[in-house]
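J.: Predicted model, plus sequence, below.
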Amino acid sequence: YPAGLPDPKDSTQAYIEAKNHLDAQIKTLENFKGRPLFIPGNHDWYTEGLIGLEREENYIKRALKEKEKDPFLPENGCPIDVIEIGEDVAIITIDTEWYLTNWDKRPDINDKCEIKSRDKFFLELEDAIKDYRDRTTVIAMHHPSNSYGEHGGHYSLRKQFYPKKMAVPVPVLGTFINVLRTTSGASIEDNNNKRYRELMKRVTTLAQYSDRVIFASGHEHTLQYILENNTPQIVSGSGAKEGFTKLLNGSQFSTGKMGYATLEVYKDGSSRVRFYGVGENNNEEFLFTNEVLPPTQVTFEAELTVSFPDSVEASVYTDNEIEKSRFYKGIWGERYRKYYGTKVKVPTVRLDSLMGGLEPVKKGGGHQSKSLRLRAKDGREYVM
């Protein structure tokens, strides 16, 4: 920050400053026993594009001495990568700047990527969400889906007077600049930008394939917890800089203080977010906590029948659903109502004895179907 990691041959001073910023972040991991993970944002692309991004990626790899597990994802300026944390958590990392940036100005952007189109990216994201729908799935992306800070069109009173870090206040002009920025969506880094909205609407829609998705982002120099569109959004981007934000709509927590957020995932499937800020005398200050996802392991008590008929008759549609008036049939015809209403007699099976006994593993299905994956005692899997 603010422009990735410059080439020391071009500017020694800029390189040293950027290096110090990276080293300060890396130093926080000295006693960290887990897997460190850095994801790129828009500023990391600002110096020489893909070349500068890979320079930063390689620097972090060398500094952390990580050989097997890559600490910088996605790699090589590509759009998406997935890592598993144990058997209960998956992290889908997305380089949102890859999607937002102008590809015409970056002809080399996909040279090292298997995914070479935005449509293919969405297909990969959809598959990843479906594959891990039975786990807590964190979608880590720099740009948030929702925000009530400056990138979301909300500005402080000071920003109305000093919109562009000007030395002299410009009250009327300042407000005009802010309104123009919000309404025009000229910057690809703002929520109201056409491509930004396109990306986030699609990502949010795909997230609905799972009820265990959490968005984790930065971008805004604020701390926010937002619950909208059935998906919780954690914004933690004020590690080194303060910003402005409002508590609106689905916001559960919002502050412009410097600080950070933690996400804790428990064995029962539940998760909790905690926000910490800088208090008096630069001491750590607890700010807010909230449950993010409820437990998946729920105790269910009920008296269930163990007696089933040998066979069952059923049809796709009931008689009431296929019965139509003469007028209706005269316009639309008979179609296939007869077949959809035909009852079929099928034998009843018990999962505990079928194929030697089957155990439900996970639910499945896609756009038009629903399925259940089952596993036999010999390890074979079946889909019902």
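T.: Done, it's in. Numbers count the residues shown, from 1 in each chain.
J.: Only C-alpha atoms from now on, for both contacts and neighbour counts.
T.: Noted.
J.: who touches residue 216 in this structure?
T.: 138-142, 144, 233-236 (CA atoms under 8 Å, 6 or more residues apart in numbering).
J.: how about it, secondary structure?
T.: Reduced to three states with DSSP: H, G, I helix; E, B strand; the rest coil, the structure at residue 216 is strand.
J.: Quickly note the distance from it to residue 248.
T.: Distance, residue 216 to residue 248, using CA to CA, to the nearest Å: 19 Å.
J.: and if you look at residue 17?
T.: Residue 17 sits 36 Å away from residue 248, going by CA to CA.
J.: More neighbours: which of these two?
T.: residue 17 (15 against 12; other CA atoms under 10 Å).
J.: Which residues belonging to the helix or strand hosting that one are considered buried?
T.: Using DSSP states H and E, residue 17 falls within helix 12-27. Going by neighbour count (16 or more other CA atoms under 10 Å), the buried part of helix 12-27 is 14-15, 18-19, 21-22.
J.: cool, and stretch 50-68?
T.: Under the neighbour-count criterion of 16+ other CA under 10 Å, stretch 50-68 has 50-60 buried.
J.: need those in CSV with distance to residue 76 and secondary structure, can you?
T.: Shown next, in CSV, are the buried residues of stretch 50-68 (distance: CA to CA, whole Å; DSSP: H, G, I helix; E, B strand; the rest coil):
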residue, distance to residue 76, secondary structure
50, 8, helix
51, 9, helix
52, 11, helix
53, 8, helix
54, 6, helix
55, 10, helix
56, 10, helix
57, 8, helix
58, 10, helix
59, 13, helix
60, 13, helix
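J.: next up, a second structure to put side by side with the first:
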Amino acid sequence: MLTYFLIILPTLFIAYLLFSYMQELKYKRKPYYKLSEVGWQHYYPDPEARLVHTVAMLGDVGAIATDGTDPVLAMLEAWQLENNANSTVLFLGDNLYPIGLPPEGNRHRKLAVDRLDVLLEHFKVYGGQGIFISGNHDWLKGRKGGYQQMLLQQNYILEHGGENIAYLPENGCPGPVAVQLAEGLLLVVINTQWWVQRGEKPMGKKDGCPYESIDGFYDELSKLLRSNRHQRILIAAHHPLYSNAIHGGKFTVKQHIFPLTAAHKRIYIPLPIFGSIYPFYRQLFGAYEDMAHRKYKKMRKRLLRILHRYSNIIYVAGHDHNLQHFEVQQNHYLVSGSGSKTAFVKKGGKATFTLEQPGFFTLNYYNTGEVWIEAHITAEDNKAGQVVFRKKLESILREQPVS
């Protein structure tokens, strides 16, 4: 019996880890499709339908190259040339790594300004609009003093950007801010970083926010969704509500066995069992930016309680550095966070589609009322990239009964 425990069980455990690791390698950077979506290539919008408005949704672009070689920005430029009017570009937060836009004299200042200037350059001859949302890195990685640092970025963008540039919600307020993109298509922007931010954050009329407590936000969001239930609503934020990646508590076998690779990709020191402490902690309790953290969990629970009452919602976020699509209770949840970095995403679960590749989602709204999403990734032989997923977002435009 002792031999069984000392030899056979560890051998089986090691074999399981090796198998899991090989499976991760097999699917790394390859798209996962839910069985019902395997034939997505054969479905297209009605050729008679007219495109009314299109939205490019880029998250976590904060590590872009500034020398003109960035493949995601090249793909965005090609998209903008094709969709110069009646279009919107959403930057879903973490616009600048590692700490947003620091004050003058900080060693990260020059690179941050260079990256912002490159992004703003894309809107000088673009006929559509650009909307920036803040993420945790834009708020000094969620630390104290992040509110003031976020304001530095907001003010720089508004000062150096054109008339077609906005930074929403203004002044770090939670939102919601509504923008009518087209007849029948409403954009709602919320600042999810507000809930998980440490230190000072704005609230009340003294800070330019329209209510005195966070309950006012939920009331405003509920009223906004209820009065616009006849429209298709795109909600844009930084933090996702569903994710098969690290902020959703999903870790690789490699992260359990070689945990120090999180600090540097070349530190391959095996620490089995001990290496699992950190992933398990983040799954159970979470860092400030994880779904498991009590503040994030509370925000997510209350938002979903409101959103699940409707069936016309498309919620898009960044935060996790990959592309994901979920369909839950007739609403659609996107993660479009691979604007400049990529990271592991687990296949399966509630996901319809996942992929660890640089790129972004687009949303296309037609005069027939149809909404289609497409996942675009970079391609070496094509500046415009390639489409690796397409889906018509079916929904019934009505308010769901409260359960």
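T.: Done, it's in. Please read these numbers as outputs of a predicted model, since none were measured by experiment.
J.: where does the TM-score land?
T.: In this superposition the chains share a TM-score of 0.71, using TM-score structural alignment, normalised by the length of structure 1; 295 aligned residues with a CA RMSD of 2.4 Å.
J.: re the thing from before, of the buried residues of helix 12-27 of structure 1, closest to residue 115 of structure 1?
T.: Using CA to CA, residue 22 is the member of those that lies nearest residue 115 of structure 1, at 28.5 Å.
J.: So what does that closest one match up with in structure 2?
T.: Aligned by TM-score structural alignment, residue 22 of structure 1 pairs with residue 116 of structure 2.
J.: Pull the contacting residues for the spatially most central residue of structure 1.
T.: Against the mean C-alpha coordinate of structure 1, by CA atoms, centre = their mean, the closest residue is residue 139 at 2.8 Å. Neighbouring residues of residue 139 of structure 1 by CA under 8 Å, 6+ apart: 91-94, 213-216.
J.: Which element, helix or strand, includes it?
T.: Taking DSSP H and E as the definition, residue 139 of structure 1 sits inside strand 136-141.
J.: what's the mean deviation for that strand versus structure 2?
T.: For strand 136-141 of structure 1, the mean deviation from structure 2 after alignment is 0.7 Å (mean CA distance after the TM-score superposition for structure 1).
J.: what's the offset of that strand from the middle of its chain?
T.: Offset of strand 136-141 of structure 1 from its chain centre (CA atoms, centre = their mean, to the nearest Å): 5 Å.
J.: That one maps to which residues in structure 2?
T.: The alignment of strand 136-141 of structure 1 onto structure 2 (TM-score structural alignment) spans residues 232-237.
J.: Pull out the buried positions in the matching stretch.
T.: Result for stretch 232-237 of structure 2 [16+ other CA under 10 Å]: buried residues 232-237.
J.: Tell me the helices and strands packed up against the biggest strand by length in structure 1.
T.: Across structure 1, the longest stretch assigned as strand under DSSP state E is strand 284-293. Helices and strands touching strand 284-293 of structure 1, by 3 or more CA pairs under 8 Å, 6 or more residues apart in numbering; DSSP states H and E, are strand 271-278.
J.: Could you list every helix and strand in contact with the strand it packs on?
T.: strand 259-265, strand 284-293.
J.: got the angle for that strand vs strand 136-141?
T.: Between strand 271-278 of structure 1 and strand 136-141, the angle comes out at 40 degrees (axes from the mean of the first three to the mean of the last three CA atoms, to 10 degrees).
J.: can you pull the buried residues of strand 271-278 of structure 1?
T.: Using 16+ other CA under 10 Å as the test for burial, strand 271-278 of structure 1 gives 271, 273-278.
J.: Which position in structure 1 pairs with residue 279 of structure 2?
T.: Under TM-score structural alignment, residue 279 of structure 2 pairs with residue 178 in structure 1.
J.: On the three-state scheme, its match is what?
T.: Applying three-state DSSP: residue 178 of structure 1 is helix.
J.: what ranges do the helices span in the stretch 251-400 of structure 2?
T.: Listed in chain order, the helices of the stretch 251-400 of structure 2 (DSSP state H, counting those that start in this stretch) span 253-257, 277-284, 294-307.
J.: Could you say which of those helices is packed most deeply?
T.: Mean neighbours per residue, mean count of other CA atoms under 10 Å, is largest over these for helix 253-257, with a mean of 20.
J.: Other residues contacting that helix?
T.: Contacts for helix 253-257 of structure 2 (CA under 8 Å, 6+ apart): 17, 20-21, 261-262, 270-273, 275-276, 279.
J.: Can you tell me which of the residues you listed is closest to residue 102 of structure 2?
T.: Closest to residue 102 of structure 2, out of all of these and judged by CA to CA, is residue 262, at 24.9 Å.
J.: need the contact list for the closest one.
T.: Counting by CA under 8 Å, 6+ apart, residue 262 of structure 2 has contacts residue 255.
J.: Which residue in structure 1 aligns with it?
T.: Using TM-score structural alignment, residue 262 of structure 2 pairs with residue 164 in structure 1.
J.: Please report how far the residue nearest to the centre of structure 1 lies from residue 89 of structure 1.
T.: Taken as CA to CA, the span from residue 139 of structure 1 to residue 89 of structure 1 is 11 Å.
J.: next one: residue 346 of structure 1
T.: Computed as CA to CA, the residue 346 of structure 1 to residue 89 of structure 1 distance reads 39 Å.
J.: Which one's more surrounded, those two?
T.: Applying other CA under 10 Å to residue 346 of structure 1 and residue 89 shows that residue 89 carries more neighbours, namely 18 against 11.
J.: Do a quick rundown of the helices in the stretch 51-200 of structure 2.
T.: 71-82, 109-121, 146-160, 193-196.
J.: so where is the last one in structure 1?
T.: The aligned range for helix 193-196 of structure 2 in structure 1 is 97-100, by TM-score structural alignment.
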